[in-house]
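Undergrad: Sequence first, then the predicted structure, then my questions.
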Amino acid sequence: MTTDHTDLALPALKEMLGERLSTGESILELHSHDEAYSEPALPDAVAFPETTQEVSEIMKICSRYGVPVVPFGIGTSLEGHVIPIHGGISVDTSRMNKILEIHESDLDAVVQPGVSRSKLNEELRATGLMFTVDPGADATLGGMAATRASGTNTVRYGTMRENVLALEVVLPDGTIIQTGSRARKSSAGYDLTHLFVGSEGTLGIITQLTVRLFGQPDTILAATCSFETVDNAVNSVIMAIQMGIPMARIELLDEVQMEGMNIFNPDLNLPEKPHLFLEFHGSQAGVKEQVELFESVAEEFDVGGFQWATKAEDRNWLWTARHNAYYAGKSLKKGCEGLITDCCVPISALADCMARSKELVAESGLIAPIVGHVGDGNFHLMILFDPNVPDELATAKSLAAKVNHVALSYGGTVTGEHGVGTGKKSYMAKEHGAAYGLMAVLKRAVDPENIMNPGKTVEVTDAEPGLFPSEFRDP
């Protein structure tokens, strides 16, 4: 990164944005952290652009003076993505919140990055369409694209990778580019759209998205069911997936998480055993068939019975309880903090990987409830620790590291949906090998001064000019 002359950039930014450039203490603090347990860091200022052209001008000024830029959606990330660890300017896209176009016949919508998923779905309600990516938090679509978010519906509808058709992006030097189109497929050149989906703000700022929509299902049915062991619950899911049962959501909560769920949601009152939370979408006849097939599978693994939610308000209450799993987990240990980690493995390895992870939790002496989008092999641990007890944070970090290495040993990834940020950066070389060097080459090509979210995911310093870094070269 070139010399940071933030003191020279601020007057130019202030002249352009006026009161929409803030150095107020409360605003800086709001943009110093995300939802996870990470060390906060204050930006020098926060910019609130309202148009793509303003984002472009911000980037031109910051590029000229070598000022770090960190894109900010709503701050719900979990791996330190939005923390300005080198200071600089936090670019908050919350005022770029317009739904620009809805194409009902083509099943797509064009939106600005500050639009939240709930706002889009409210707008779509009367059309019979829906946007399906649901990471739990009411995140902005720009942030969801930048982190390649997924969530509870992924097993049926896919992640942001599958649901973003095109982007408008402002590059580090202020250049505005369009990637992709509203066509459902293309063979024209590099797939730049999906280079930026998941780039975590390290290559540019997303200023417009074209996203895929789906028809609202005629019938929706949700349920919970309990099992005696996590293995039984996971193996029932594996068999259901292998049979091709098209379930919309399949969520696992282990017995520890269920204890927390009952504490946090007293009306839930479910057995403190491993549970699956399920949802089925389709026609009335199709949902009936899906349910019957899954029940027959679950019976082979000693399912403890089903509790059904057919009314919309009951389903919403059930999934709200699931989305509040973080707070439910924290209720297991008074005064604790939660170190959250996630990984993802091939579904055939999921039961073994989770069993080994639970053994590691027991060896650590800590409490770590598990939840998982088990339909796609993804699970999460929230490792609870007391910040006032010496060494508990270090033990929690050691446990997370061990689980990450276990996931890699099963042919998986250290993060299925939380992303890299600063929290998972140290594992990237082991997971990707020489491909991580290529990422650094791409980063350097797009952002040679390393001003875009520096210190996250990959560094330009990891690449030598024209070559892969020496540590990644083949002998």
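TA: Thanks, I have it.

Undergrad: CA atoms for contacts and neighbours, from now on please.
TA: Will do.

Undergrad: Look up how far residue 219 lies from residue 114.
TA: Remark: distance between residue 114 and residue 219 (Cα to Cα, to the nearest Å) = 31 Å.

Undergrad: who has more neighbours, these two?
TA: Neighbour count, other Cα atoms under 10 Å: between residue 114 and residue 219, residue 114 has more, with 27 against 15.

Undergrad: so what's that one up against?
TA: 73, 93-98, 140-142 (Cα atoms under 8 Å, 6 or more residues apart in numbering).

Undergrad: try residue 43
TA: Residue 43 sits in contact with 28, 31-32, 84-90, where contact means Cα under 8 Å, 6+ apart.

Undergrad: Just give the nearest non-adjacent residue to it, would you?
TA: residue 87 (4.4 Å; Cα to Cα, 6 or more residues apart in numbering).

Undergrad: Comparison target below:
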Amino acid sequence: MTTVEAAWVDALRARLGERVSVQPGDLTAHARDEGTPYHFAPGAVVFARSEEDVVGALAVAREYGVSVTPWGAGTSLEGAALPTPGGLSLDLSGLDTVGEVDAVGFTVTVGPGVRRVALNRRLRPHGLFFPVDPGADASVGGMAATNASGTTTVRYGGMREHVAVLRVALMDGRVLTLGSAARKSSSGYALKGLFVGSEGTLGVITSLTLRLHPLPPATASVQLAFPDVAGAVAASITLRGLGVLPERLEFVDAATIRAVNRHRARRDPEESTLWTEVAGRDRGDVDAQLALVAEAAALHGGRVVGEARTPEAASALWAARHGVYDALRAAWPGHTTRIGDVCVPLPALADTAALALRLLDDHGLTAPLVGHIGDGNLHLLMHAPPDDTDAWARIDHVLHALAAHAVAVGGTCTGEHGVGLRKRTYLRAEHGEALDVMRDMKALFDPLNLLNPGKVVGEVEVEG
């Protein structure tokens, strides 16, 4: 460590004491995320325990010109949480307080380090839940930073719809309170929405007031099998047209079911498959919705192959969908994975799914196709040996073509995983001159370019 590097670490220690670490194990733990092959070790890690710790760390970083990258649970898939090599990784997992639940206003104030599963465990005795479910047990601060969504988006929306109030520490030392617990406001600029999805490039989230929902009185799930992908996609659109607003609506292709069957010793029909969960006032309401779901499936050659009305039965029914990632790793041991993530308008969904399958076939690749199909979000689970440069070149081509197609049809290059490092190359095509305004905003909030530099609106230096 050089004299300059030692100086800023010493300054951090003087201010934050034992919450500063340069231990090799801590540096390594903050050098990688779950979705990229990059390894960028920070020069130090600060394990913040309070808003004051965050403000103090930013003050030292500002004084010494050190880059700062917020860290939650490390579940990022596009490099958003990777530090600048030698910079500061600001670990917020210790800000994990959960305030008193407002059972009248349906809100709760939490620290950014609170994990999604633990939060819902705390909320259940109150008859409430936080619905945003990206699959991973992510921190809610990280979920807000990437505007996360997931399996429940079709019914409830993503993080932007569920953050009532944010407290955000800026690089200049100010801490802003943005938003209101009121259900609506026409006061001032909507700055809160600007920070949700900014991936730590504008400020550091120090607390969130989240909107909650009552647990549904009655729910049921159904599994539907189709002879092809097109039928499953069409049925997902038809059932929405019949007035069904499901809690979840998920899709996997036949190859995925085959892999999960092998991995979990299941016997699900190896066909394109939809799962949906519906909720209602009572069993009669749920039964009526399930009848409409079955009708939509039948119109497109589908059939009901499983049904669940208890939590235990639902867990078993959904096991194939939830087991996709583990089944993939087991099916191709030693392979590295990369997950494609595009979201398109519903009218373009069928053609996008067909294009994905054609691209895989044309390039001699196999990749399970899965999706939060109710909101037009598709994922390709690409895989290859880490040193197979030819395969990775073909994978890059497929994912690039799919992202470019999504943007061209009015969709987005990233439905929920964020921009991070790897999706920056598509932002000009997707946003046009608005990208320049985004960069102006970055310069306004972070004129020294120290907050997660190079991410989201940064110039493209690393392409995947």
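TA: Received, thanks. Computed from a prediction, not measured in an experiment: that's the story for all the values here.

Undergrad: picking up where we left off before, just checking, which of the contacts of residue 43 of structure 1 belong to strands?
TA: 89-90 (DSSP state E).

Undergrad: So which of the contacts of residue 43 of structure 1 are in helices?
TA: residue 28 (DSSP state H).

Undergrad: Which single one of the contacts of residue 43 of structure 1 is nearest to residue 153 of structure 1?
TA: residue 31 (29.0 Å; Cα to Cα).

Undergrad: returning to that earlier point: could you dump the contacts of residue 43 of structure 1 into TSV with neighbour count and distance to residue 287 of structure 1 added?
TA: Output for these, formatted as TSV (neighbours: other Cα atoms under 10 Å; distance: Cα to Cα, whole Å):
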residue	neighbour count	distance to residue 287 of structure 1
28	19	49
31	27	44
32	22	45
84	27	47
85	22	49
86	19	51
87	21	52
88	26	52
89	32	50
90	28	46
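
Undergrad: Which helix runs longest in structure 1?
TA: helix 392-409.

Undergrad: need the next SSE after it, C-terminal direction.
TA: helix 428-432 (DSSP states H and E).

Undergrad: who's in contact with that next one?
TA: Contacts of helix 428-432 of structure 1 (Cα under 8 Å, 6+ apart): 408, 413-414, 436, 457.

Undergrad: buried residues in it?
TA: 428, 431 (16 or more other Cα atoms under 10 Å).

Undergrad: try stretch 34-45 of structure 1
TA: 34, 36, 38, 40-45.

Undergrad: That one aligns to what range in structure 2?
TA: Using TM-score structural alignment, stretch 34-45 of structure 1 lines up with residues 33-44 of structure 2.

Undergrad: and the end-to-end length of that stretch?
TA: Stretch 33-44 of structure 2: ends 17 Å apart by Cα to Cα.

Undergrad: Over to stretch 70-83 of structure 1?
TA: Note: stretch 70-83 of structure 1 ends 8 Å apart using Cα to Cα.

Undergrad: Also stretch 318-331 of structure 2?
TA: 19 Å.

Undergrad: next one: stretch 387-395 of structure 1
TA: Terminal-residue distance, stretch 387-395 of structure 1 (Cα to Cα): 11 Å.
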